[in-house]
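>>> from the sequence below, what's the structure:
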Amino acid sequence: MPVVEIVLPLLTGFLCLSLGLYALRFRHRPGGLAISAFLGMAAITAFANGAEGWAQELSAKFAFRQIATFVYWSYDLVVLWVIYSLLRLRENSPLRFMLLIFCPMVVASILTLTNQWHGWMWSAMSVFSGQVVVSFTPLGQALRWYVIAMLIILVVLGTFLSRNLAPRWRDKVLWVMAGMSMPVWLAAAKMAFPNSLVQVFPTSLAFLPGSVCFLVALWRQQLFSFSPVARDRVFNLLPDGIMIVDRRGRILDANTSLRALIQLPEDTGTLRIRSVLRNYPAWREAIYMGGGSQLDIRIGEDDYQVVVQPLGEMHDAATVSTVRNITETQNLLRRLEHQSQRDPLTGVLNRRAFSETFAQRKQTLPDGPVGMMVLDLDDFKQVNDTYGHQAGDDALVQVATYIEDHLRPDDLLCRMGGEEFMVALWGIEPEALRARAELVRTAVETQMAAFSESGVTVSIGISYADSNADLEALFRDADAQVYHSKSNGKNQVSGPVQALSV
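Next up, the predicted model:
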């Protein structure tokens, strides 16, 4: 039967080899490399069976049978590899299972190689319908049944574990399981019925329907990769940068936006994040942690938000990073924050921001001396009534500028409302506080002399605390001193030299 003995095995071999090379394209995807190895092993088995049917001499037939036999002993390990990589099993049981399988495989391989000297695996050979028929010893039969039993357990285990997957992944895994189980059932039938017609069919023929199952899984493509339309029309056209990294830190893919952003070459096959993201340690650490985090980074002059998420159970620790330019959003937030803290007219701190900053300073410098100035423009209502509110606003802006120009860099200035201002000064002694207040008063009087016929002046009240300063107490005392200045002729500084009792 040359068709069964030669043509079909060779056809199966070419089909498995083609599918194995195609699956090799997805070697970085979960299950891709393992499935490629499985199909390569199937191709070797099929070619060996075809060559066995083609050969005329018994020795040549047996040599090709030996090749198929050695592949046969490794079948369990490859099936376990496929299941492990597809389902990404994290527990230790698959590793123990691998040891359970591997030890008898080594024994069987050694006994097969040395059988001509001891005859422990088989005792006789013959040719039936172009194929070598081997009479196995009880030990050889036991090892063969062991292989079959392990294969059945593996396929059943893989099918059982796939029940926890999402439906869109589960049916693809089941197609792969079905493809791997075909040779198992044929081998079991040949061992269970040694004198039946099933012996005519080489075991590799079962890879033919099995290859069809693999072809369905690969053709659907959702098991491994994006569809071409999704990639070309969505993945590469998204304004956000996207990068996919496997559990070893290798960059599997990146879209056009991400490549342009961090200067990635087109071929990312050999790149790892430890070199590509060496300037972004927080991003790199988020990827190594397996995702589920969000962080802000700065690339060049722009702000970016990076969201790192795991790809899901089918991809083990692989992650996808989404990088979005948030420069405009950050600038808006900064403007809003600035506006929430600043007086809209003069640009100095408002009272809420002043109180918050004072509390922060108090925590960092709890024992330092603090001085307080409260400043109130003299006869400001007359300025508004005579020259209008626009002139009054201009006067407030100019006065705030002159006050700020004559303060120290760390002093806090705020507009409390109307024509009243407040200043907090850390690390200052009482004499220096009064001198600073006189400097501010003189500057306002001098600079604002030409603003109106009577000029613009300011009355100032000061207060002081050695340590543990209380804002309300300082303000009450300084505010009372302002009224003392106004009642004594205005345009002067009032306030005690001694510290408050707090």
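>>> C-alpha from now on. contacts and neighbour counts both.
OK.
>>> okay, now residue 181: neighbour count?
By other CA atoms under 10 Å, 19 other residues sit near residue 181.
>>> one more to put side by side:
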Amino acid sequence: MSFLFTPLAALAGTAGLLAAGTCLLSLHNSRQPGSRWLTWLMAAVALWGFGAAMELSVQDVAAKVVWSKFEYLGTLTTPVLFMLLAADYNRLERLFRRRTLALLFAPPTVCFLLALTNAWHGLIWTSFTPSPAGHNLLIYGHGPAFWLGVVGYSHLACLVAGLFLLRALHIFPRQYRGQAWLLLAAALLPWAGNFLYLSGLSPLAGLDLTPLCFALTGVVLALDLFYFKLLCLVPIARAKALEAMGDGVLVLDPQGLVVDANPAAGQLLGQPTLSLIGQPLPCPALQAALETADAAPCEVVVSGTRFTVLDVRLHRLHEGDLTLGRLMVLRDITEKRLTEAALFEANWALKARVEEVQALQAELHEQVVRDPLTGAFNRRHLEETAATRLAQGRMSAAALVLIDIDRFKEVNDRHGHATGDAVLQYLTALLQDSTRTDDIVCRIGGEEFVVLLPGTHAEEAIEAVERWRQRFSQVPPEAGLPFEALGFSAGITLFPLHGQHLQTLLEAADTALYAAKRGGCNRVCLAPLPNQSATVPAR
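From the prediction side, this is the model:
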């Protein structure tokens, strides 16, 4: 299964993450009215979004169909769950009986089974066509079950949800109606996205924006449910709210004396709450924050019974132009800062570990692609690098040289394998010193070497190999070898004249090398061109 990650796949994945985050938020606020159905709704949208991301990432049509079937878990249940959320808003408890829920989810269940077995009947999808817009999109042809069971039932459920919200506009008090309008506006987003998809007016043919629209709708619902308290407005006395707050609250007069404080403030400052009243701020760091920070948030460190880092926010209390005092809100962020410090240290340790692993991987890769005796690249590197560059057309022209040391067996027999190894190392150093950065020098076995010369034509290749041969035939004393002359035979092939694949070039070079050996050794031959019948001696 091949993957192609596109911006559209990222967009669908973002929709899934957005829905999953809203689902977790709703689950965290599970005691809030309406949170149960919002949790299920966002879970379905998350499945839809993640399925869409995978469908937009895989390239095989069969794999796309499999992920489309996975998407249908969310596609078919999302409208019903949205209707149930709207029913919960209207306190329609009779819709939540088990029998009623089973009836509501029966059509989606049937449609999902039809999607799973679509290959047998084609009632959901009739065809699969790559989108002309590209982006790895697929256009689905739809059958009668899709239009009736998927589109028809889903739109009916969304319509009923909209009617429930309209009903709430009339029966709820005025202070609730703005929130119902917000829900109704959010409900229109998926309709708009699905209309663009079904009508073919989507910006890209085959792109379904519905899961993203539902994810945005979920965010609006979460804000309305948990921030604006859409389903319940419980009046809480301000004094009780102040006492119950986890953040410390200090009310200061214009002179900076504490006139009121909640229990949390006393706990954060390590003093009884009543002892704070009528006194200046007990901590010099807070006093400095009061004098310098004004309304800007700041952080102070309080040293008392324990090390504490406080986030301090100041708000002016005024009536018209008259300043009555200031409100100081204290939040304990010690754990957050300690966690951040630990995370920072862990990140540095992880970074060092990653760099160590990368260095080890690079070293291991070098060991895998290098000949341990000579340090030249080996056949594996030649096959991986040269074959890939030739196949991808990254070279307009190239020469491949196959070199074999003449009478190397005699060297080993007369002087020993240590001397033979030194000859191999000497030739490797000569070739690496005489080639360019982009050239590839490989020892492919025994006394055979391959040199790939990108961007090199016949005459240039012949001249280069002749220089190597002449240098190799004149062994300098500092080389430490027990003879003054060595020789090699070489066969040259040209890309793309002799072939466009590595194996073809190697075979042609081997033929030319054989001709050089047969011609007396210590010579260079060019492989015959397609219209020639014999190899061409280089010199």
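>>> just give the TM-score of the two.
After superposition, the two chains reach a TM-score of 0.42 (TM-score structural alignment, normalised by the length of the first structure), with 239 aligned residues with a CA RMSD of 3.6 Å.
>>> wait, residue 252 of the first structure touches residue 242, no?
No. Judged on CA atoms under 8 Å, residue 252 of the first structure makes no contact with residue 242 at a distance of 10.9 Å.
>>> which residues are common contacts for those two?
With CA atoms under 8 Å, 6 or more residues apart in numbering applied, the contact sets of residue 252 of the first structure and residue 242 do not overlap.
>>> where does residue 13 of the first structure sit, in terms of helix or strand?
helix 8-24 (DSSP states H and E).
>>> and that helix, what does it pack onto?
With contacts defined as 3 or more CA pairs under 8 Å, 6 or more residues apart in numbering; DSSP states H and E, helix 8-24 of the first structure has these neighbours: helix 32-54, helix 207-220.
>>> and of the ones you listed, who's closest to residue 474 of the first structure?
With CA to CA as the measure, helix 32-54 is the member of these nearest residue 474 of the first structure (72.9 Å).
>>> still on that earlier bit, can you put the helices and strands packed on helix 8-24 of the first structure in JSON lines and add distance to residue 329 of the first structure?
As requested, those are exported to JSON lines (distance: least, CA to CA, whole Å):
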{"stretch": "helix 32-54", "distance to residue 329 of the first structure": "41"}
{"stretch": "helix 207-220", "distance to residue 329 of the first structure": "41"}
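>>> contacts for whatever helix or strand residue 69 of the first structure lives in?
Using DSSP H and E, the element containing residue 69 of the first structure is helix 58-73. Applying CA under 8 Å, 6+ apart, the contact partners of helix 58-73 of the first structure are 41, 44-46, 48-49, 51-53, 55, 105, 108-109, 127, 131-132, 147.
>>> and the host helix or strand of residue 479 of the first structure, what's buried?
Secondary-structure assignment from DSSP H and E places residue 479 of the first structure in helix 471-487. In terms of neighbour count (16 or more other CA atoms under 10 Å), helix 471-487 of the first structure has its buried residues at 471, 473-475, 477-486.
>>> after it, next one along is what?
That would be, after helix 471-487 of the first structure and using DSSP H and E, strand 493-494.
>>> I would like the residues contacting that following strand, please.
With contact meaning CA under 8 Å, 6+ apart, strand 493-494 of the first structure is reached by 434, 437-438, 441, 459-462, 481-482, 484-485.
>>> as TSV, those with distance to residue 396 of the first structure would be great.
Shown next, in TSV, are the contacts of strand 493-494 of the first structure (distance: CA to CA, whole Å):
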residue	distance to residue 396 of the first structure
434	23
437	18
438	19
441	14
459	14
460	15
461	18
462	20
481	21
482	18
484	22
485	20
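>>> wait, which of those residues is closest to residue 323 of the first structure?
If you rank the contacts of strand 493-494 of the first structure by distance to residue 323 of the first structure using CA to CA, residue 437 comes first, at 51.7 Å.
>>> double-check that that closest one belongs to a helix.
Yes. With DSSP: H, G, I helix; E, B strand; the rest coil as the criterion, residue 437 of the first structure is located in a helix.
>>> that one - how many residues pack around it?
By other CA under 10 Å, 27 other residues sit near residue 437 of the first structure.
>>> over to residue 213 of the first structure?
21.
>>> which residue packs closest to it, ignoring adjacent ones?
Closest residue to residue 213 of the first structure apart from its sequence neighbours, by CA to CA, 6 or more residues apart in numbering: residue 179 at 5.0 Å.
>>> pull the number of nearby residues for residue 422 of the first structure.
As a burial measure, residue 422 of the first structure scores 25 neighbours (other CA under 10 Å).
>>> contacting residues around it?
Here residue 422 of the first structure is in contact with 372-375, 413-416 (CA under 8 Å, 6+ apart).
>>> turn those into a markdown table, columns for secondary structure.
Output for the contacts of residue 422 of the first structure, formatted as a markdown table (three-state DSSP):
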| residue | secondary structure |
| --- | --- |
| 372 | strand |
| 373 | strand |
| 374 | strand |
| 375 | strand |
| 413 | strand |
| 414 | strand |
| 415 | strand |
| 416 | strand |
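>>> before we move on, the earlier item: counting contacts, what elements does the helix holding residue 479 of the first structure pack onto?
Counting by 3+ CA pairs under 8 Å, 6+ apart, helix 471-487 of the first structure packs on strand 370-377, strand 458-465, strand 493-494.
>>> from residue 101 of the first structure, how far off is residue 107 of the first structure?
Separation of residue 107 of the first structure from residue 101 of the first structure (CA to CA, to the nearest Å) stands at 11 Å.
>>> so which residues of the first structure form strands?
122-128, 131-136, 241-245, 251-254, 293-299, 302-310, 319-325, 370-377, 412-417, 420-426, 458-465, 493-494 (DSSP state E).
>>> now for residue 493 of the second structure: which residues touch it?
399-401, 505-506, 508-509, 512, 526-527.
>>> wasn't it part of a strand?
Yes. The assignment for residue 493 of the second structure (three-state DSSP) places it in a strand.
>>> follow-up on the earlier one: quick one: the helix holding residue 13 of the first structure to helix 207-220, angle?
On the basis of axes from the mean of the first three to the mean of the last three CA atoms, to 10 degrees, helix 8-24 of the first structure is oriented at 20 degrees to helix 207-220.
>>> so how many other residues sit close to the residue nearest to residue 213 of the first structure?
So residue 179 of the first structure, with other CA under 10 Å, has 23 neighbours.
>>> isn't it right up against residue 215?
No. Taking CA under 8 Å as the definition, residue 179 of the first structure is not a contact partner of residue 215, at 9.2 Å.
>>> in which helix or strand would I find residue 421 of the second structure?
Going by DSSP H and E, residue 421 of the second structure is part of helix 417-434.
>>> wait, residue 250 of the second structure
Following DSSP H and E, one finds residue 250 of the second structure within strand 248-252.
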